[in-house]
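>>> predicted model and sequence follow; I will ask about them next.
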Amino acid sequence: MYAASRAATAVYRPMLDELGLTYPQYLVMMVLWEEAPRSVRELGEELGLDSGTLSPLLKRLESLGLVERRRSAADERRVEVFLTAAGASLSARAAGIPQRLADAAGLSGPELDQLRETLGRLTAALQSGR
């Protein structure tokens, strides 16, 4: 699993360099492209990241002009993350990346879906055993 993860990250790197993103930043953006705004807590739960890891990522994305963090008017303890216009438009440039990774891996769409499902089950099973 470790070798596959490293190899996938190496394939992602030049694609993400085109976008000016690191892999963790790309993951945050993918979650926000699915649904925004999201609270910092929701992002952390979705990505399995603690606030100590997530906060610097969000700070960097904000400095790149891709996201904006705002305190919730309803609950000032809650910080919400919004896409900026630049962040939203980056989605179109990133749209082909998952397929490019699948092509590099030689996997069909159904095989990639099966792999994602299997890895999701593995992750859930290992996390529930904590």
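All right, it came through fine.

>>> CA only for contacts and neighbour counts going forward, please
Noted.

>>> what segments of this structure are helices?
2-19, 23-34, 40-47, 51-63, 85-94, 97-105, 109-128 (DSSP state H).

>>> correct me if wrong: Arg13 contacts Pro24.
No: taking contacts as CA atoms under 8 Å, Arg13 lies outside contact range of Pro24: 11.0 Å.

>>> about what we covered before: columns mean neighbour count and distance to Glu76 on top of the helices of the chain, output as TSV?
Output for these, formatted as TSV (neighbours: other CA atoms under 10 Å; distance: least, CA to CA, whole Å):
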stretch	mean neighbour count	distance to Glu76
helix 2-19	13	33
helix 23-34	17	21
helix 40-47	16	13
helix 51-63	15	17
helix 85-94	14	24
helix 97-105	14	36
helix 109-128	12	31
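
>>> A further structure is provided below for comparison with the first:
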Amino acid sequence: MTATSSPSPIAEADWLRLDRQICFSLHAASRAFNGVYRLILKDLGLTYPQYLVMLVLWEHGDLPVKKLGEHLRLDSGTLSPLVKRLEGAGLVRRERSTRDERSVEVRLTEEGTALRERALQVPRRIVEVTGLDLDEIGELRARLDRLTSALDAAALDMPEHP
């Protein structure tokens, strides 16, 4: 193929093949990651969604539930049960904000803070099982971040009903 020629067109019927769908490739990769994380996180007593909550709290410290949800792209209906289970496990506390009684803050307990040390092995193990080096992982993350941004922007521009 020359620099001015375009790739051969894909037959219209092929556009609906499952193996041509980027969304399915991402879905399959996500499910595979979830399976690996389930095994790795078992030692920490966390599920993958709980691990994500803990990552945000370890990075940012105490946060209102609303801010926590923004970081994780989760609504309060999904986030609240996660935080409740983490609280039941003694890893976090929920407290009404002293600045705004309508707001609930999520705070790490000593046990939740201490769990961070044990969690340091998780990313190392993920790197091992992917077979990707750190540069490749960084490139993939950057591409996925660009894809997410493009999809977020497109969703804002799309009408509710076509």
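Received it, and whenever you're ready, just let me know what you need. None of these values were measured; they are calculated from a predicted model.

>>> residue contacts, the most centrally placed residue in structure 1?
Centroid-nearest residue in structure 1: Leu27, 1.2 Å away (criterion: CA atoms, centre = their mean). Contact analysis of Leu27 of structure 1 by CA atoms under 8 Å, 6 or more residues apart in numbering lists Leu47.

>>> show me what it lines up with in structure 2.
Leu27 of structure 1 maps onto Leu52 in structure 2, with residues paired by TM-score structural alignment.

>>> can you check Thr53 of structure 1 too?
Under the alignment (TM-score structural alignment), Thr53 of structure 1 pairs with Thr78 of structure 2.

>>> same question, Arg38 of structure 1
In structure 2, the residue paired with Arg38 of structure 1 is Leu63, using TM-score structural alignment.

>>> how close does its match sit to Leu82 of structure 2?
Note on Leu63 of structure 2: its distance to Leu82 of structure 2, by CA to CA, to the nearest Å, is 15 Å.

>>> please apply the same query to Leu74 of structure 2.
Leu74 of structure 2 is 11 Å from Leu82 of structure 2, where distance means CA to CA.

>>> check Leu68 of structure 2 too.
Using CA to CA, Leu68 of structure 2 is found at 11 Å from Leu82 of structure 2.

>>> so for those two, which residues contact both of them?
Val53.

>>> onto which residues of structure 1 does stretch 142-154 of structure 2 map?
The aligned range for stretch 142-154 of structure 2 in structure 1 is 117-129, by TM-score structural alignment.

>>> likewise for stretch 102-109 of structure 2?
Taken onto structure 1 by TM-score structural alignment, stretch 102-109 of structure 2 occupies residues 77-84 there.

>>> got the buried residues for that stretch?
79-83 (16 or more other CA atoms under 10 Å).

>>> including distance to Val67 of structure 1, could these go into TSV?
Output for the buried residues of stretch 77-84 of structure 1, formatted as TSV (distance: CA to CA, whole Å):
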residue	distance to Val67 of structure 1
Val79	12
Glu80	10
Val81	7
Phe82	5
Leu83	4
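
>>> now do the contacts for Glu110 of structure 2.
Counting by CA under 8 Å, 6+ apart, Glu110 of structure 2 touches Leu91.

>>> what residues are up against the residue sitting furthest away from the middle of structure 1?
Going by CA atoms, centre = their mean, the residue of structure 1 most distant from its centre is Ala74, 26.4 Å out. By CA under 8 Å, 6+ apart, the contact set of Ala74 of structure 1 is empty.

>>> measure it to Ser39 of structure 1 for me?
For Ala74 of structure 1, the distance to Ser39 of structure 1 - CA to CA - is 13 Å.

>>> do Thr84 of structure 1 as well
15 Å.

>>> sounds good, over and out.
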